[in-house]
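In: sharing a model prediction with you, sequence too.
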Amino acid sequence: MAHLSLGVLGATSSLGQALLEVISDSPLRLAALFPLILNDEEGMVEFRGEDHPEFNVEDFEWSQLRVLVNTLPDAKAVLDEAAAAGLIVIDLTGINPPGGKLAKGQVLSLPDPFAQQLATLVAPLAELGEVTQVTATGLLAVSTEGQAGIDALSGQTRALFAQTEHETAVYPKRIAYNVLGGFGVPDEGGATPEENAALALLKKQLPGDSVIDVSCVRTPHFFGHGASLTVRYAAPVEQDAIVAALKGGERVFMLQVAGEAGIAASQDAVGGDKVWVSRLRFAADGRGVTLWSVADNTRLPALAVLQLLTLIAAKE
């Protein structure tokens, strides 16, 4: 396999660290790694036992790279500049709507991690019969906002214990010991950007007349998205078929343990590569299933990037 020169904008972010960890554990070989930063103090990034210096994008020569992966918000101008220089650009932040091409001079925006989580489960279930309705509620971690969200939750928690003032710059209201019924500016229909991102991806998987409802809630925990998912069918589907489909689903892990130990928690999935599924409840009419799932919201997109990088390297 050919070697690849890779730049990671935000290599020290939670998503950037997950990406480097996933690549480090893979057979993919890099000719060079360039950790890039935006207006921060340059430091060092450890990768495969070696320290790599960070570079500010303002002074960086794009010709050194083949691919740029972005994990930082508010970097659209940098992505456009890198694409204009002929790089393959992969964005994980949702700066642009999901889509684009994996090609030189193009920006490919991957789906939101929560959308990926839902799609991973809906894909095998949709093969069992005509899906008429999907309803999902996501309990999303503050690492969705990167290090800023993590710092906001930890800082507010300390401030509450110390009985001092707390900042709310990242979130419109306090996130510590609180639940926010959405994040981001809702559209005219009341849907937030991350809800629309999930809707857009699920619509690609399902019949055009399927009813899809998605709600996203921001909860005060650091890592790991949780989701309650209900899928309804036009005709009855055997329970064993649903269980078998989920077991056979790509990157799906069925937790089958009796009692409370069989209820998956977000911490179970953190650091892993699977979408965990538990608490299957079947509709009385045989035409639906409700389940609970958890997944590492940083590793899912990191794994998707690894697949793309492997594909690029194979074509070199």
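Out: In hand now; what should we look at? Numbering: from 1, shown residues only.

In: contacts, neighbours, all on C-alpha from now
Out: Will do.

In: once you drop chain neighbours, what's closest to the residue nearest the centre of the chain?
Out: Centroid check for the chain by CA atoms, centre = their mean gives residue 113 as the closest residue, at 2.0 Å. Spatially, and ignoring its direct neighbours in sequence, residue 113 is nearest to residue 297 (5.6 Å; CA to CA, 6 or more residues apart in numbering).

In: that neighbour contacts residue 223, doesn't it?
Out: Yes. Assessed by CA atoms under 8 Å, residue 297 is found in contact with residue 223 at 6.8 Å.

In: what do the two both touch?
Out: 141, 143 (CA atoms under 8 Å, 6 or more residues apart in numbering).

In: neighbour count for those two, which is higher?
Out: residue 297 (30 against 22; other CA atoms under 10 Å).

In: next, the buried residues of stretch 197-211.
Out: Of the residues in stretch 197-211, 197, 198, 199, 200, 201, 202, 206, 210 count as buried by neighbour count, 16 or more other CA atoms under 10 Å.

In: ok, which stretches of the stretch 101-250 of the chain are helices?
Out: 113-126, 147-162, 193-205, 239-247 (DSSP state H, counting those that start in this stretch).

In: need the residues that contact the shortest one.
Out: It stands for helix 239-247. 121, 124, 125, 128, 252, 253, 254, 282, 286.

In: so which of the residues you listed comes closest to residue 8?
Out: residue 252 (27.8 Å; CA to CA).

In: the closest one reaches residue 274, doesn't it?
Out: Yes. Taking CA under 8 Å as the definition, residue 252 is a contact partner of residue 274 at 5.3 Å.

In: next up, the contacts around residue 194.
Out: Shown in contact with residue 194 (CA under 8 Å, 6+ apart): 112, 115, 183, 184, 216.

In: here's the one I want to compare it with:
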Amino acid sequence: MGYRVAVVGATGNVGREILNILAERQFPADEVAALASARSTGDVIDFGDSGTELKVKNLEHFDFEGWDIALFAAGSEVSKLHAPRAAAAGCTVIDNSSLYRMDPDVPLIVPEVNAEAIAGYRARNIIANPNCSTAQLVVALKPLHDAATIKRVVVATYQSVSGTGKAGMDELFEQSRNIFVGDSNEPKVYPKQIAFNVIPHAGDFLDDGSTTEEWKMVVETKKILDPRIKLTATCVRVPVFVCHSEAVNIEFENEITADEARAILREAPGVMVVDKREPGGYVTPVEAVGEYATYISRIREDSTVENGLSLWVVSDNLRKGAALNAVQIAELLGRKHLQKAA
């Protein structure tokens, strides 16, 4: 017997990707409900490439009683209203919003990194999914931390517009087109033009000059991986539709060479190393779209610190950064805790 699974925010970018991945990975679901707001109620969406279509149901009126897992992909306000309601009905919530990530009673999970922490879900019946830029970073850091103990990380992100949602993707497309034909390209979603530009600003500014996106990377990495790690981030929005990239500099307590790191990462779960020291011997966002792996390239030693490495990390933010990680959490939950499927 399989699970009854609800996908909240099923008509959005991440919600649709969750449905795709549930189908691709043949998640053991006897029934899948696609939930969204009233304006989408009655719409029909595909359940991946399975040939099955789902009629969208109104989240406001949905009864979670008797459902096993709810994957939320509709933002913090929706999660605030409906995640506790689902959890109280006995349906375990896996939430993609930022609402519960730093709640001490809610585990923040990346299955390749801290699978054992999922047992804490029983306190609230809620599990949090990390920020997309954090998820790919900790997948890369975990095996290196186990090998040589990370002291400090400096990361600069190159985040795609899909991280802002459909509106960000539409703005990049429309501005690019308008520039070519000579039409107005006034920004609406972003504070400055995103087409043919980069914007060193993601999230809201905090009193110390950092942004909320940068703060998330710091506190989430500490919660998931190790609270002793010092991390500083600069998050940059770039004119790429899908996939986040990161330039990562790491300082370790113990000695580790680039060759050792390369060998460790080749064996690490969820990681694909593509690192040839030649033109094109690295991964860019274009190659990573639609893929499950976190790709690591440009692994090299940093001679400016005693035990330092630099690397380049690329991952599909709609997949590993959100939908895939959520489904992997659901798979882990089923294997280790719910144990309902045959």
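Out: Ah, there it is. Here the structure is a predicted model, which means the values were calculated and not measured.

In: still on that earlier bit, now flag whichever of the contacts of helix 239-247 of the first structure is closest to residue 136 of the first structure.
Out: Nearest member of those to residue 136 of the first structure, counting by CA to CA, is residue 121, at 11.2 Å.

In: the closest one: neighbouring residues, count only.
Out: Counted with other CA under 10 Å, residue 121 of the first structure comes out at 23.

In: among the helices of the stretch 101-250 of the first structure, which is the most enclosed?
Out: helix 113-126 (a mean of 22; mean count of other CA atoms under 10 Å).

In: okay, and that helix goes to which residues in the second structure?
Out: Aligning helix 113-126 of the first structure against the second structure (TM-score structural alignment) gives residues 132-145.

In: and for stretch 135-144 of the first structure?
Out: Going by TM-score structural alignment: stretch 135-144 of the first structure matches residues 154-163.

In: return the residues in contact with the residue nearest to residue 133 of the first structure when sequence neighbours are not counted.
Out: Leaving aside its sequence neighbours, residue 133 of the first structure sits nearest to residue 211 (CA to CA, 6+ apart; 4.5 Å). Contact partners of residue 211 of the first structure, counting by CA under 8 Å, 6+ apart, are 132, 133, 134.

In: against residue 210 of the second structure, how distant is the equivalent of residue 211 of the first structure over in the second structure?
Out: Superposed on the second structure with TM-score structural alignment, residue 211 of the first structure falls opposite residue 230. Separation of residue 230 of the second structure from residue 210 of the second structure (CA to CA, to the nearest Å): 15 Å.

In: how about residue 122 of the second structure?
Out: Taking CA to CA, one finds residue 122 of the second structure at 34 Å from residue 210 of the second structure.

In: so what corresponds to residue 249 of the first structure in the second structure?
Out: So, by TM-score structural alignment, residue 249 of the first structure is matched to residue 268.

In: does its match really touch residue 141, like I thought?
Out: No. Using CA under 8 Å, residue 268 of the second structure makes no contact with residue 141, being 10.2 Å away.

In: which position in the first structure pairs with residue 112 of the second structure?
Out: Counting by TM-score structural alignment, residue 112 of the second structure has no partner.

In: neighbour count: residue 122 and residue 210 of the second structure, which is higher?
Out: Between residue 122 of the second structure and residue 210, counted using other CA under 10 Å, residue 210 has the larger neighbour count: 18 against 15.

In: which one is that one nearest to, not counting chain neighbours?
Out: Nearest non-adjacent residue to residue 210 of the second structure (CA to CA, 6+ apart): residue 234, at 8.0 Å.

In: I'd like to know how far the one you found sits from residue 241 of the second structure.
Out: In terms of CA to CA, residue 234 of the second structure sits 19 Å off from residue 241 of the second structure.

In: what's the answer for residue 78 of the second structure, then?
Out: 25 Å.

In: quick one: map residue 257 of the second structure onto the first structure.
Out: So, by TM-score structural alignment, residue 257 of the second structure is matched to residue 238.

In: wait, what's in contact with that match?
Out: residue 286.

In: for residue 318 of the second structure, same thing?
Out: Applying CA under 8 Å, 6+ apart, the residues near residue 318 of the second structure are 13, 14, 17, 132, 162, 163, 242, 243, 324.

In: now render those residues as TSV, adding distance to residue 27 of the second structure.
Out: Converted to TSV, those look like this (distance: CA to CA, whole Å):
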residue	distance to residue 27 of the second structure
13	20
14	17
17	14
132	22
162	25
163	25
242	24
243	24
324	12
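
In: which one of those is nearest residue 74 of the second structure?
Out: residue 14 (8.4 Å).

In: now, which of the contacts of residue 211 of the first structure sits nearest residue 71 of the first structure?
Out: residue 134 (29.6 Å).

In: doesn't residue 207 make contact with that closest one?
Out: No. The criterion here is CA under 8 Å, and residue 134 of the first structure misses it with residue 207 at 11.2 Å.

In: for the stretch 51-200 of the second structure, which segments count as strands?
Out: 53-55, 57-58, 69-72, 92-95, 126-128, 150-159 (DSSP state E, counting those that start in this stretch).
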